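>>> would you be able to build a 3D model of this:
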Amino acid sequence: MDLKISIEQDLWEAIKKNYENESYSSAILDAMHLLTETIRNKTGLEGDGSSLIGQAFGGENPKLQLNNLQTESEKNIQKGIQELLRGLYTTIRNPRSHDKYNDTKEEADSIIYFIGYLLRIIDKSKVNFEESTFLKRVFDEHFVESKEYSELLVNEIPKRQRANIAIAVILQRKSGDIDKLGCFMEALLNNMEESDQSQVYKVVSEELKYTNLDVDIRTILHILPTEYWKLIDKSVKIRIENILFQNVKSGKYDISNNNCTIGSLGTWIEEGHLMNFDNISGWTHMIVDKLLEGDDDEKAFVDIYFLRIIFKVNHKDISYFLRNYIKNGLKNKDEKIVKEIQYQLQYDEDHPWWKVFEEELKDIPEIKYIDLDAIFS
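Model prediction:
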């Protein structure tokens, strides 16, 4: 038998080197490795050997279905192939992995040919998880926007297919409810390997690399967890942060009409984003400048969207510009500043700003630490 023309091309490529070098036992192991990877890739499972076969082919609702599993014969075929595959690992792969074997060409041909037969069966099998069907549930108008529901859906996705689902959601994000997609994507990314997260953010980087459209940027900002912003390609990250910076710098809010007239894109920035931006000092300086030098609409924009955020991101290492702004506000007993500092400090005994503004706070007795545990104990 000419094995090369008797088996599928991918199987031949997997065993070719060792087979042509007459390392027939190693060629058999190469074939078994391809079998394992084929099952893993098709199901998304991470197991090995008998355990992998049980997870893929066993149970009432197996991940790989060889037929409709309706008649007794169909169920027997499913069970029989499952047992054959288990037997391959027990009698063929495991001994050759642990002990020295010297299989002949004839023995290798028979075993590899049989593995090829099983690979063809697996190739024709139906996968219990279909990406396109699953995505309908993510974009479903009745999707429940909750952590529990999102995590239940994520648990249904085979681990090896989670990156593909995340990428599909990102590419289709503009057709869905971004609040619901954000809830789902947080659960998905938090249950993904780092290598898969990196793969997803390569796609995110490509989506942002050339775009100037607000809708492209704001949907990314909203559906992806803020803590992963740092995974974006560095040059893309710097470019998008500059777009956002310029947008916020020009931002205005018309109090009389109660709407943001300029800078709406920047209002999608959350505290977590800013914490992961490269130039927090520059952002702080720009926002303080708007408060000091801007017109009423510019000041209103900062008060509504950025004052509390910029205070929080300067929690541990306060910028020189913000420190002076707050010091002057406290000295002058500026109602807005006093109220905001009170909000930041009153329930946090260890907040570093108690020390930073120690002198100024001596004259503002209403700003004091409130021990909630003592109150409710």
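>>> C-alpha only now, for contacts and for neighbours.
Noted.
>>> next, the contact list for residue 199, please.
Listed by CA atoms under 8 Å, 6 or more residues apart in numbering, the contact partners of residue 199 are residue 163.
>>> could you say which helix or strand holds it?
Using DSSP states H and E, residue 199 falls within helix 194-209.
>>> and residue 253, by the same measure?
Per DSSP H and E: strand 252-254 holds residue 253.
>>> who touches that strand?
259, 260, 261, 262, 263, 297, 298, 299, 300, 301.
>>> give me the distance from that strand to the chain's centre.
Relative to the chain's own centre, strand 252-254 is displaced by 34 Å; criterion: CA atoms, centre = their mean, to the nearest Å.
>>> stretch 42-52 now?
For stretch 42-52, the distance to the chain centre is 23 Å (CA atoms, centre = their mean).
>>> before we go on, could you also do this sequence so I can check it against the first one:
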Amino acid sequence: MDLKHSIQQDTWETIHKNYENESYSSAILDSIHMLTETIRNKTGLEGDGSNLIGQAFGGDNPRIQLNKLQTESEKNVQKGIQDILRGLFTAIRNPRSHDNHNDNKSEADAIIAFIDYLLKVIEKSKVKFEESIFLERVFEKYYVKSVEYSELLVSEIPKRQRANIAISVILKRKEGDIQKIGYFMKSLFDKLEENDVLNVFKVISEELKLANTDEDIRTMLHIVPGDNWNNIDEIVRLRIENLLLENLELGKVDLKTNNCLSGQLATWIQTEHLIYFRNVSDWTFQIVKKLDMSYEGREYINRYFWEKICEVNTYEIDFHLESYIREELNRNNEEVIEKIKNQISYEENHPWWEVFKEELKKHPDIKYIDDLPF
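All right, here's what the predicted structure looks like:
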């Protein structure tokens, strides 16, 4: 038998090195390893041997379905292949993995050719989890915007396929409701293994490397959890953060229509992003600077950034923000007095009680309130 031309090219590439070196037992093990990985990748399962086969092919609703499972004959085929695969691991793989075995070429040809046949059967089968069908559910108009729904949907993704789903959603993100996608991605990121997170962020970094439209960037801001922001390639982060800072500097609100005139892109930044931005001090400085400029700029900051920048500066307040608040409290600026009252009155241990201790003595109406207003 000319094995090279009798089996699939992928199978040959897997086993050819040991086969051509006449290490026939090792070549057989190579082919079984390929079979194992094929089943794992197709199902997302992590098991091995009989346990893997049982999870993949067994039960009334198997992950790998070889046929429609309607007739008795079809059910027999499903069970038969399952039994053959169990036997393959028990009778072929295990002895060669644990004991010295010296298969000849004829034996290797027969076993590898049969494994190649099984690979073809599995390749043609249907799987319980189909990525394309699953993605339709993520992007459908009836997606429920809730944490519970998102977590239930994410729980259906096999562990091995979570990273692929995350990447597919990121690449298709502009095709759906970004609010719904945000819920889904938050739940999915919570389930990703560390290595999967790194692989997903390689794609995110590539997507942001040359991104120059508001849609490209704002959609990514909405679906990338802020506490993972530092997983983006550093040079890409610097570029995007600088672009966003320039957008903030332009920010204005039309006081007549109450609409955002400019700086819309920066408003998509969440507190969690700001915390992980490379130079929070620059952001604090620009925000404070805008508070001392036009009414339109001040309203922009009050509406979109005041609470965020205060939260980021809670425990280590930046010099620029501290100086601004101190000065405005001394000037009896009613607007700032009210904002500080809202910021700290319901937190007995808020660090700013101590930071502005002297200034707050002049404003006894700013005091700790132990009863929440609801």
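>>> quick TM-score on the pair, please.
Aligned and superposed, the two chains score 0.95 in TM-score terms (TM-score structural alignment, normalised by the length of the second structure); 374 aligned residues with a CA RMSD of 1.8 Å.
>>> if we can go back for a sec, in the strand holding residue 253 of the first structure, what's buried?
Under the neighbour-count criterion of 16 or more other CA atoms under 10 Å, strand 252-254 of the first structure has 252, 253 buried.
>>> check stretch 100-112 of the second structure too.
Those would be 103, 108, 109, 111, 112, for stretch 100-112 of the second structure by 16+ other CA under 10 Å.
>>> so the second one is in which element?
Using DSSP H and E, the element containing residue 108 of the second structure is helix 105-124.
>>> and that helix, what does it pack against?
Applying 3 or more CA pairs under 8 Å, 6 or more residues apart in numbering; DSSP states H and E, one finds that helix 105-124 of the second structure contacts helix 3-6, helix 24-43.
>>> try 10 Å this time
On a contact count with 3 or more CA pairs under 10 Å, 6 or more residues apart in numbering; DSSP states H and E, helix 105-124 of the second structure meets helix 3-6, helix 9-20, helix 24-43, strand 64-65, helix 72-87.
>>> what's the first helix or strand after it?
strand 126-127.
>>> and that next one, what other elements does it pack with?
Strand 126-127 of the second structure packs on helix 24-43, strand 64-65, going by 3+ CA pairs under 10 Å, 6+ apart.
>>> hang on, residue 233 of the second structure packs against residue 209?
Yes. Assessed by CA atoms under 10 Å, residue 233 of the second structure is found in contact with residue 209 at 8.9 Å.
>>> which of the helices and strands packed on helix 105-124 of the second structure sits closest to residue 237 of the second structure?
helix 24-43 (32.7 Å; CA to CA).
>>> residue boundaries of the strands in the stretch 201-350 of the second structure?
252-253, 260-262 (DSSP state E, counting those that start in this stretch).
>>> so which of these is nearest residue 334 of the second structure?
Nearest of the strands of the stretch 201-350 of the second structure (CA to CA): strand 252-253, 20.8 Å.
>>> how big is the offset of the closest one relative to the first structure?
The superposed strand 252-253 of the second structure is, by mean CA distance after the TM-score superposition for the first structure, a mean 0.8 Å from where its aligned residues fall in the first structure.
>>> and the helices in the stretch 151-300 of the second structure?
162-171, 178-189, 194-209, 214-223, 234-249, 271-276, 280-291, 295-304 (DSSP state H, counting those that start in this stretch).
>>> which among those is found nearest to residue 353 of the second structure?
The closest of the helices of the stretch 151-300 of the second structure to residue 353 of the second structure is helix 280-291. By CA to CA, the value is 19.9 Å.
>>> residues of that closest one that come out buried?
Result for helix 280-291 of the second structure [16+ other CA under 10 Å]: buried residues 281, 283, 284, 285, 286, 287, 288, 289, 290, 291.
>>> so what touches it?
Contacts with helix 280-291 of the second structure, where a contact means CA atoms under 10 Å, 6 or more residues apart in numbering, come from 241-242, 244-246, 248-252, 274, 277, 296-302, 305-306, 309-310, 312-313, 317-325.
>>> again, only using 7 Å
245, 249, 274, 297, 298, 301, 309, 318, 320, 321, 324 (CA atoms under 7 Å, 6 or more residues apart in numbering).
>>> farthest pair within the buried residues of helix 280-291 of the second structure?
281 and 291 (15.4 Å).
>>> that older thread, what's the mean distance for the helix holding residue 199 of the first structure versus the second structure?
Averaged out, helix 194-209 of the first structure is 1.9 Å away (mean CA distance after the TM-score superposition for the first structure).
>>> could you check the angle helix 178-190 makes with that helix?
Computed by axes from the mean of the first three to the mean of the last three CA atoms, to 10 degrees, the angle separating helix 194-209 of the first structure from helix 178-190 equals 140 degrees.
>>> residue 96 of the second structure: how many residues sit nearby?
Neighbour count of residue 96 of the second structure, defined by other CA atoms under 10 Å: 17.
>>> within the helices and strands, which one has it?
Applying DSSP H and E, one finds residue 96 of the second structure within helix 94-98.
>>> on that earlier part again, so which bits of the helix holding residue 199 of the first structure are buried?
For helix 194-209 of the first structure, using 16+ other CA under 10 Å, the buried residues are 196, 197, 198, 199, 200, 201, 203, 204, 205, 207, 208, 209.
>>> ok, the aligned partner of residue 43 of the second structure in the first structure to residue 120 of the first structure distance?
Residue 43 of the second structure maps onto residue 43 in the first structure, with residues paired by TM-score structural alignment. Distance, residue 43 of the first structure to residue 120 of the first structure, using CA to CA, to the nearest Å: 16 Å.
>>> more neighbours, the two?
Ranked by neighbour count (other CA under 10 Å), residue 43 of the first structure and residue 120 place residue 43 first, with 26 against 13.
>>> my read: the more buried one touches residue 63, true?
Yes. Using CA atoms under 7 Å, residue 43 of the first structure is in contact with residue 63, at 6.3 Å.
>>> any common contacting residues for these two?
In contact with both residue 43 of the first structure and residue 63: 56, 127, using CA under 7 Å, 6+ apart.
>>> helix/strand/coil for residue 373 of the second structure?
coil (DSSP: H, G, I helix; E, B strand; the rest coil).
>>> closest to the centroid, which residue in the second structure?
The residue lying closest to the centre of the second structure (CA atoms, centre = their mean) is residue 189, at 3.5 Å.
>>> grab the nearest non-local neighbour of that one.
Leaving aside its chain neighbours, residue 189 of the second structure sits nearest to residue 197 (7.4 Å; criterion: CA to CA, 6 or more residues apart in numbering).
>>> and if you look at residue 47 of the second structure?
Nearest one to residue 47 of the second structure, counting by CA to CA, 6+ apart, is residue 40 at 7.6 Å.
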